[in-house]
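Trainee: quick one: sequence and predicted model below, then my questions.
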Amino acid sequence: MSLFSKYTGAGNDFVIVRGEELGLRDAGTLAAALCPRATGVGVDGLITVRSLSEEVVRLRFFNCDGSEFSTCGNGSRCAARYAVDRGLVPPDHILVTDDGEILARVREDGVALEYALDARVERELRARVGTGKRGERDAWLVRMGTAHLVVPVPSVDVEDFDDLCRPLRWREDVGPGGANVHLVARDGATALIRTFERGVEGETLACGSGCMAAAFALRAAGEAGDRVEFLVRSGAPLTVEFLEAGRIRLTGPAVFIFDGVFPEATR
């Protein structure tokens, strides 16, 4: 019997499986079968977790369409809690991803991840997010493994969010794979953020790497300091902090939802 677990990180939810239990299954095919909300478990993606040592686990990430991607902040926090819940590693441990190693610290009230990312604000662009001259906004293309297009706006409460963001997601000047799109609005000391995520091809309730990308963009624009508090669409808080030696910390919730069994069709 092969088990999976569902976890959510600030509203971004995932099926998590042990890599050792996949057998001959292709993880991308499994993701396409388990993730859809109409016919599957109903999650944003699938994560495989494989033990490398008593303090290290290897992660792989798959979108609900079966495509693989390199990193995921909310998914990494969920996988870190999963690994601790299963007794694979201690509360402080290392996650290995295609984008490098992450130091994870799992606590009862949340999970903190410390990265040494090759992240940079690649260039400033103009993005249309409305009609008329006011619809033209400054935007920033941030590279951190995945491309992120960060667009500051007066308010994230916009109509037809998916229809608005879809053309931005496929802009030719963000690269051949397109980009995740994030609308960001300041509300006092907090930044509100909404995300249109590639692979999902629609809005997700949270995006951890998107919050980090948005923090890079706001900081580059002189609109934020070394700590940025975000409120994602689910209403959950995520905190991004810039540390010494080019490291960055992402802190937020990661919660177990339920366990399940692979259906026969995926075996």
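Mentor: Thanks, I have the structure now.
Trainee: rest of the way, CA atoms for contacts and neighbours
Mentor: OK.
Trainee: check contacts around the spatially closest residue to E203 that is not a sequence neighbour.
Mentor: With sequence-adjacent residues excluded and distances taken as C-alpha to C-alpha, 6 or more residues apart in numbering, E203 is closest to F196, at 4.3 Å. Applying C-alpha atoms under 8 Å, 6 or more residues apart in numbering, we find F196 in contact with D162, C165, R166, R169, N180, V181, H182, G202, E203, T204.
Trainee: quick check: ChimeraX command selecting the buried ones in these.
Mentor: The buried residues among those can be selected in ChimeraX (16 or more other C-alpha atoms under 10 Å) with this line:
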select :162,165,166,169,180,181,182,202,203,204
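Trainee: which stretches of the stretch 101-250 of the chain form helices?
Mentor: Along the stretch 101-250 of the chain, the stretches classed as helices by DSSP state H, counting those that start in this stretch are 161-169, 208-220.
Trainee: chain center to the shortest one, what's the gap?
Mentor: When you say that, I think you mean helix 161-169. The chain centroid and the centroid of helix 161-169 are separated by 18 Å under C-alpha atoms, centre = their mean, to the nearest Å.
Trainee: and C64, what is it in contact with?
Mentor: Shown in contact with C64 (C-alpha under 8 Å, 6+ apart): A31, A32, L34, C35, P36, V43, D44, G45, L46, G199, V200.
Trainee: got a list of contacts for the host helix or strand of I94?
Mentor: I94 belongs to strand 92-97 when assigned by DSSP states H and E. When contacts are defined by C-alpha under 8 Å, 6+ apart, strand 92-97 is touched by residues 55-60, 70-71, 76, 80, 101-106.
Trainee: pretty sure C72 contacts F61?
Mentor: Yes. Using C-alpha atoms under 8 Å, C72 is in contact with F61, at 7.4 Å.
Trainee: more neighbours, those two?
Mentor: More crowded of C72 and F61, by other C-alpha atoms under 10 Å: F61, with 26 against 23.
Trainee: distance from the helix or strand hosting that one to the middle of the chain?
Mentor: Take DSSP H and E as the rule and F61 turns out to sit in strand 56-63. Centre-to-centre, strand 56-63 and its host chain are 13 Å apart (C-alpha atoms, centre = their mean).
Trainee: presented hereafter is structure B, for comparison with structure A:
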Amino acid sequence: MQFTKMHGIGNDYIYVNCFQQTPAHPSELAVRLSDRHFGVGSDGLILIQPSDVADCKMEMFNADGSIGMMCGNGIRCVGKYVYDRGLVKKDVLQVETRSGIKTLHLNIQDGTVSSVRVNMGPPELEAAKIPVQFLKERVINEAVQSPSGNIWYITCVSMGNPHCVTFVEDVDGLDLPRFGPEMEHHEMFPEQVNMEFVRVISPEEIQMRVWERGSGETWACGTGACASAVASALNGRTGRRVTVHLKGGDLVVDWDEQTNDVFMEGPATFVFDGTIEI
């Protein structure tokens, strides 16, 4: 099988061009290839497929083999892949995902994609649709106790997948391998959750670390950055346009007040092409 390793500010995936080949058992393949010691090493597997309703389709599998609904960093890489490799030569793309069709605006420099701005659509704040099991219709700055007894004030948002955002004073020193999993599997999240820990730097800047369901800590999470920006604005900590500093780099997120759509912009990078026996 031929594949391409790409990353969006350190959030790395293995991409397969399914216009040319379709691997069998992609869930099991994601587990095998994502292993950083015995496989290629990645946060998961993304299949770039033909679509009947858009320019292409993105099918995503997390490192544990579970299906991902949406990936903001991954979809930027899909945009760069299909343009730079000549599959779709448009600077505005429609990409089909399990969270609906997303519009990508490609920034072309010297014939290749240097960055991608994605319309991620409106945030979902209704608890039942995120989903979150909670007594109130929305979960905004609500106190929740973790299994280990910690109290977190959380805001929950879906950007096509469920996110739980909490604000902390120290992101770098946080014991994420401890706190991330216990919140990912908290009983209030029937489909698990992506957990974001956010430090507000200024009304225009935040810093974020993320524990992604099915993958653990990743260097970046596009949907998580969008959810964190929305949560920061909802709690009055920032404006609606922020730069999000993640472990692997920066994203710019803009929550449009008129349309309610969230826009995310950042780079996408090729790492290498390879062939592997499957």
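Mentor: Now that the structure is in, tell me what you want to look at. The model shown is predicted, which means the values in this text are computed figures rather than measured ones.
Trainee: what about A214 of the first structure, how many neighbours?
Mentor: Residues near A214 of the first structure, counting by other C-alpha under 10 Å, number 30.
Trainee: these two touch, right, it and A185?
Mentor: No. The pair A214 of the first structure and A185 does not pass the contact test of C-alpha under 8 Å, sitting 10.4 Å apart.
Trainee: out of the contacts of strand 92-97 of the first structure, who's the most crowded?
Mentor: Tallying neighbours with other C-alpha under 10 Å puts A80 at the head of the contacts of strand 92-97 of the first structure, with 31 neighbours.
Trainee: the strand or helix carrying that residue vs the second structure, mean deviation?
Mentor: A80 of the first structure is part of helix 73-85, with elements assigned from DSSP H and E. Helix 73-85 of the first structure, aligned to the second structure and superposed, deviates on average by 0.7 Å (mean C-alpha distance after the TM-score superposition for the first structure).
Trainee: and the contacts of that helix?
Mentor: The contact list for helix 73-85 of the first structure (C-alpha under 8 Å, 6+ apart) reads 7-10, 12-14, 16, 47, 49, 57, 59, 61, 89-91, 95, 104, 106, 111-113, 206-209, 250, 252-256.
Trainee: likewise for stretch 49-63 of the first structure?
Mentor: Against stretch 49-63 of the first structure from outside (C-alpha under 8 Å, 6+ apart): 16-20, 27-28, 31-32, 44-48, 68-72, 75-76, 79, 83, 88-90, 92-98, 199-200.
Trainee: for the helix or strand where A32 of the first structure lies, packing partners?
Mentor: Element membership for A32 of the first structure, per DSSP H and E: helix 27-34. Contacting helix 27-34 of the first structure under the criterion 3 or more C-alpha pairs under 8 Å, 6 or more residues apart in numbering; DSSP states H and E are the following elements: strand 45-53, strand 56-63.
Trainee: buried residues, it. List them.
Mentor: Counting neighbours by 16+ other C-alpha under 10 Å, one finds that the buried residues in helix 27-34 of the first structure are A27, G28, L30, A31, A32, A33, L34.
Trainee: out of the contacts of strand 92-97 of the first structure, who's nearest T131 of the first structure?
Mentor: Comparing the contacts of strand 92-97 of the first structure against T131 of the first structure with C-alpha to C-alpha places T71 closest, at 34.2 Å.
Trainee: the contacts of helix 73-85 of the first structure in strands, which ones?
Mentor: Per DSSP state E, strands hold the following members of those: 7-9, 12-14, 16, 47, 49, 57, 59, 61, 95, 104, 106, 111-113, 250, 252, 255-256.
Trainee: ok so, going back, now the helices and strands packed on helix 27-34 of the first structure as JSON lines including distance to V121 of the first structure?
Mentor: Shown next, in JSON lines, are these (distance: least, C-alpha to C-alpha, whole Å):
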{"stretch": "strand 45-53", "distance to V121 of the first structure": "26"}
{"stretch": "strand 56-63", "distance to V121 of the first structure": "24"}
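Trainee: so which of these is nearest V232 of the first structure?
Mentor: The nearest among those, by C-alpha to C-alpha, is strand 45-53 at 17.9 Å.
Trainee: how close does that closest one sit to the second structure?
Mentor: Looks like 2.0 Å for strand 45-53 of the first structure (mean C-alpha distance after the TM-score superposition for the first structure).
Trainee: tell me what angle that strand forms with helix 27-34.
Mentor: Put simply, strand 45-53 of the first structure runs at 140 degrees to helix 27-34, going by axes from the mean of the first three to the mean of the last three C-alpha atoms, to 10 degrees.
Trainee: quick one: secondary structure of F3 of the second structure?
Mentor: At F3 of the second structure the chain is in strand, as set by DSSP: H, G, I helix; E, B strand; the rest coil.
Trainee: so what's it closest to, chain neighbours aside?
Mentor: V16 (4.9 Å).
Trainee: so who does that neighbour touch?
Mentor: By C-alpha under 8 Å, 6+ apart, the neighbours of V16 of the second structure are Q2, F3, T4, T22, L45, I46, L47, I48.
Trainee: go through those residues and say which is closest to M159 of the second structure.
Mentor: So of the contacts of V16 of the second structure, ranked by how close each gets to M159 of the second structure (C-alpha to C-alpha), first place is I46, at 18.3 Å.
Trainee: chain neighbours aside, what residue packs nearest to the closest one?
Mentor: Nearest non-adjacent residue to I46 of the second structure, counting by C-alpha to C-alpha, 6+ apart: M60, 4.5 Å away.
Trainee: distance of that neighbour from P26 of the second structure?
Mentor: 9 Å (C-alpha to C-alpha, to the nearest Å).
Trainee: next, show the common contact partners of those two.
Mentor: Joint contacts of M60 of the second structure and P26 (C-alpha under 8 Å, 6+ apart) are L45.
Trainee: show me the contacts for the counterpart of S34 of the second structure in the first structure.
Mentor: Aligned by TM-score structural alignment, S34 of the second structure pairs with C35 of the first structure. By C-alpha under 8 Å, 6+ apart, C35 of the first structure lies in contact with F14, V15, V41, G42, V43, D44, G45, L46, C64.
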